[in-house]
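Asker: here is a sequence together with a model predicted from it:
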Amino acid sequence: MAAPRQPLRRTLAAAVALLTLAAAGCGDDAAAGGSQATELRYQGSVGQVTLPELAADLGYLGDIRLNWIGNVTGGPADIQATATGQSDFGGAFNGAIVKLAAANAPITAVVSYYGSDAQTFQGYYVLDGSPIRGPRDLIGRKVGMNTLGAHAEAVLKTWLVKGGLTAEEIPKVELVALPPVNTEQSLRQRQIDVAVLGGVIRDKAIANGGIRPVFTDYELLGAFSAGSYVFRDDFIKRNPETVKAFVTGVGRAIEWARTQPRQTVVARFESIIAKRGRNEDPSLVRYWKSSGVAGQGGVITDREFATWIDWLADAGELKGAKPKPSDLYTNRFNGLPSGGGGA
């Protein structure tokens, strides 16, 4: 299955085109009546617990209620839904946020929610007997990942460039979009040559044996926060206290998970999955190790956007002047000690 040459441009351009149609619906939150929103619509992830869900269960969101409207498999689709008013917040790889914001979507990143560290990272895995060892070995091969135009693709292409592949050679590496829960199986059935596996899905696949990493994003880039939650700018303007409660609650949930014994966090996740009654398999969360978020309480730094601004510009995905990282995010709603103030 061949990947489109410019998936991020086409996918996010479609979202921007919908903004005008959705504008009338963007003001439908509770603040329209003069009070700030107390319910936030969001998309979840099958068999996993998001940080806002954890924050809500811990009581860190105060009076704010979460309204689950379905599941999503990739960040670009999640922030599209936010940009077009179908959800109130969404999360994505920071490079996808750069692209959507550069296309004039009125969104702002407010808190980091995932990243890579020594315990939690995205790896590019092959079967033990695979001849693939380096970047050139991927020419003519298939790489399966959760979504195109996001974290996995950006890291892969950064690695390929550092490995000496030319602009003409890189498109010969075929990218295949697969649901995360099916990626390991596709690798084992040899439908793809490389599987991008992260977090609990990666750990479960490793426990099953027979695979090895070619490289990881942590090895390539070190510890970093990779994705952020965004709100629409009009929502933020009408509901600043709601956004502050959300961001601070998510930040507290990050620190709770960072400081608790792993078994305590896993048990909480299993309890949340059982209570929400979505007929899910809770086995994935038993492999949880960390959120991977680099900054305390999800505080965002310029580096976490600058890396991907440069990548997109070099790939010809940004037109005109490169945006400043500080124009894409804010920490002013983060009430933790290292948050607040700033951009």
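Answerer: Arrived safely, thanks for sending.

Asker: rest of the way, CA atoms for contacts and neighbours
Answerer: OK.

Asker: show me where the stretch 151-300 of the chain has its strands.
Answerer: 174-177, 194-198, 211-216, 224-232 (DSSP state E, counting those that start in this stretch).

Asker: and of these, who's closest to residue 129?
Answerer: For the strands of the stretch 151-300 of the chain, proximity to residue 129 was assessed by CA to CA; strand 211-216 is nearest, at 8.4 Å.

Asker: sort out which residues of that closest one are buried, please.
Answerer: Within strand 211-216, the residues scored as buried using 16 or more other CA atoms under 10 Å are 211, 213, 214, 215, 216.

Asker: which residues touch it?
Answerer: By CA atoms under 8 Å, 6 or more residues apart in numbering, the residues outside strand 211-216 that reach it are 121-128, 132-134, 205-206.

Asker: next, the one to line up against it:
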Amino acid sequence: MRSRRQFLTLLGASASAVGLAGCGAALAGTPSGGAQTKKLRYQGWAGQVTLPELAEDLGYLGEVKLEWVGNTISGPQDIQSAATGQTDFGGAFNGAVVKLAAAHAPIKAVISYYGVDQLVYNGFWVRQDSPIHAAGDLLHAKVGMNTLGAHDEAMLDIYLDRHGLSASQIAQVEPLALPPVNTEQALRQRRIDVGVLGGILQDKAVAAGGVRQLFSDYQLLGAFSAGTYVMTDRFLKQNPDTAATFVTAVAKAIEWTRTTPREAVIARMTAIVRGRGRGEDPAPLAYWKSFGVAETGGRITDKEFQLWIDWLTARGAVAKGAVSAGSLYTNAYNHYTASAPAPTATATPTTTKG
């Protein structure tokens, strides 16, 4: 398992490489002149329905079509693919966007696509009989999380800092990278002292009993958007109308999930997974609750990036003043407004393979 420093060094190196590659990469999906592209290449997630996929199925993309080029396994990898022109958009947690932008990658965040709310959050769980009841009890504790140097580690550091632990004390808490599917087992087998769980894995652990929540990111920061889709500056300049169609369609899909009964959203996404013929199991979709996007239509605000700028700067992962929150994103392509009527689907659920 990598240490924090090793992970951040590796992430920084890959971000620098993307920054250099992105400056000269030719975007295969972008025309050199004339008509704007109507095709958007992207990576999906196995067994999941992304907001762009949902937007397309609902008919919100119009003439613009998505072209699936494969699945990704991480947000940082997804936005690196977008920055180097292998795809036309990618999504990641906002800390990864900050690091990539600080490495001079030519990208801009255009819409939030996931976040934290009272329905969707990551909890930091301990065993019921654990002696850990407060931040001060975490000294020398092992904390299992899916990725180092990312969302969960930031939440842990913020929690410890807010409860008065010094930098030297925080350094004594040991984050460990664990596959999410193995985290509950590792916690129950006492291989770790704290496990970070979310979604269906959290629901299953709570149902099984024997664990209690120390804190959650929602308790720590309230509702907030945590990740954004990015496009390159070049793509936005050459395809402004296509970009606006994409961003506004995703915004409509966000609001459709807010105004549609949960059962209907799950049924729609299940039909999409079954219809695209990728050999996926749609069963986990039954546990879907929310995308957690905080702002109406996924509009982005400074505070969603400032959180990560402050954290990464304090850790020395990003140079002070290397980026400013306002330079990382634009809402110019988001034409969804709060006064707009609730969007309605313009197509029936997908049933054919694609």
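Answerer: Happy to help now that I have it. Since the model is a prediction, treat every value here as computed from it, not as a measurement.

Asker: what about the contacts of strand 211-216 of the first structure, which are in strands?
Answerer: If you go by DSSP state E, these have 122, 123, 124, 125, 126, 127 in strands.

Asker: which residue in the second structure aligns with the last one?
Answerer: The one in question is residue 127 of the first structure. Here residue 127 of the first structure is matched to residue 127 in the second structure, going by TM-score structural alignment.

Asker: that match against residue 187, yeah?
Answerer: Yes - using CA atoms under 8 Å, residue 127 of the second structure is in contact with residue 187, at 7.1 Å.

Asker: list residues touching both of the two?
Answerer: Joint contacts of residue 127 of the second structure and residue 187 (CA under 8 Å, 6+ apart) are 193, 194.

Asker: now the strands of the stretch 151-300 of the first structure as CSV including distance to residue 287 of the first structure?
Answerer: Formatted as CSV, the strands of the stretch 151-300 of the first structure follow (distance: least, CA to CA, whole Å):
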stretch, distance to residue 287 of the first structure
strand 174-177, 23
strand 194-198, 11
strand 211-216, 17
strand 224-232, 20
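
Asker: tell me which of these sits nearest to residue 66 of the first structure.
Answerer: strand 224-232 (14.3 Å).

Asker: average offset between that closest one and the second structure?
Answerer: Mean deviation of strand 224-232 of the first structure from its aligned counterpart in the second structure after superposition (mean CA distance after the TM-score superposition for the first structure): 0.9 Å.

Asker: which helices and strands sit right next to that strand?
Answerer: helix 75-83, strand 89-93, helix 94-102, strand 107-116, helix 303-314 (3 or more CA pairs under 8 Å, 6 or more residues apart in numbering; DSSP states H and E).

Asker: still on that earlier bit, now for the strands of the stretch 151-300 of the first structure, which one comes closest to residue 274 of the first structure?
Answerer: Residue 274 of the first structure lies closest to strand 194-198 among the strands of the stretch 151-300 of the first structure, at 23.2 Å (CA to CA).

Asker: elements contacting that closest one?
Answerer: strand 122-127, strand 142-145, helix 180-188.

Asker: mean deviation of the second one from the second structure?
Answerer: After superposition onto the second structure, the mean distance of strand 142-145 of the first structure to its aligned counterpart is 2.2 Å, using mean CA distance after the TM-score superposition for the first structure.

Asker: neighbours of residue 315 of the second structure, how many?
Answerer: For residue 315 of the second structure, the neighbour count with other CA atoms under 10 Å is 13.

Asker: quick one, what contacts residue 222 of the second structure?
Answerer: If you count contacts by CA under 8 Å, 6+ apart, then residue 222 of the second structure has 116, 117 around it.

Asker: how about 10 Å then?
Answerer: 116, 117, 118, 121, 216, 294 (CA atoms under 10 Å, 6 or more residues apart in numbering).

Asker: the second structure: helices as residue ranges?
Answerer: Ranges of helices in the second structure, per DSSP state H, are 4-24, 51-57, 75-83, 94-102, 151-162, 167-170, 180-188, 199-208, 217-221, 233-238, 240-259, 262-275, 302-315.

Asker: now the fourth one, how far from the centre of its chain.
Answerer: The reference is to helix 94-102 of the second structure. From the chain centre to the centre of helix 94-102 of the second structure is a distance of 12 Å (CA atoms, centre = their mean, to the nearest Å).

Asker: now it on the first structure. Mean distance?
Answerer: Helix 94-102 of the second structure sits 1.4 Å off on average (mean CA distance after the TM-score superposition for the first structure).

Asker: helices or strands next to that helix in the packing?
Answerer: helix 4-24, helix 75-83, strand 107-116, helix 151-162, strand 224-232, helix 302-315 (3 or more CA pairs under 10 Å, 6 or more residues apart in numbering; DSSP states H and E).

Asker: make it 8 Å
Answerer: helix 4-24, helix 75-83, strand 224-232, helix 302-315.

Asker: farthest-apart pair in the contacts of strand 211-216 of the first structure, please.
Answerer: The largest separation in the contacts of strand 211-216 of the first structure, counting by CA to CA, is between 134 and 205 at 21.4 Å.

Asker: of these two, which one has the most company?
Answerer: The neighbour count for residue 134 of the first structure versus residue 205, taken as other CA under 10 Å, is higher for residue 205 (17 against 12).

Asker: now that one. Nearest residue, chain neighbours left out?
Answerer: Excluding the flanking residues, the one nearest residue 205 of the first structure by CA to CA, 6 or more residues apart in numbering is residue 184, at 6.4 Å.

Asker: ok, now residue 255 of the second structure?
Answerer: Per CA to CA, 6+ apart, closest to residue 255 of the second structure is residue 297, 6.2 Å.

Asker: just tell me what that neighbour corresponds to in the first structure.
Answerer: Using TM-score structural alignment, residue 297 of the second structure lines up with residue 297 in the first structure.

Asker: all set, thanks.
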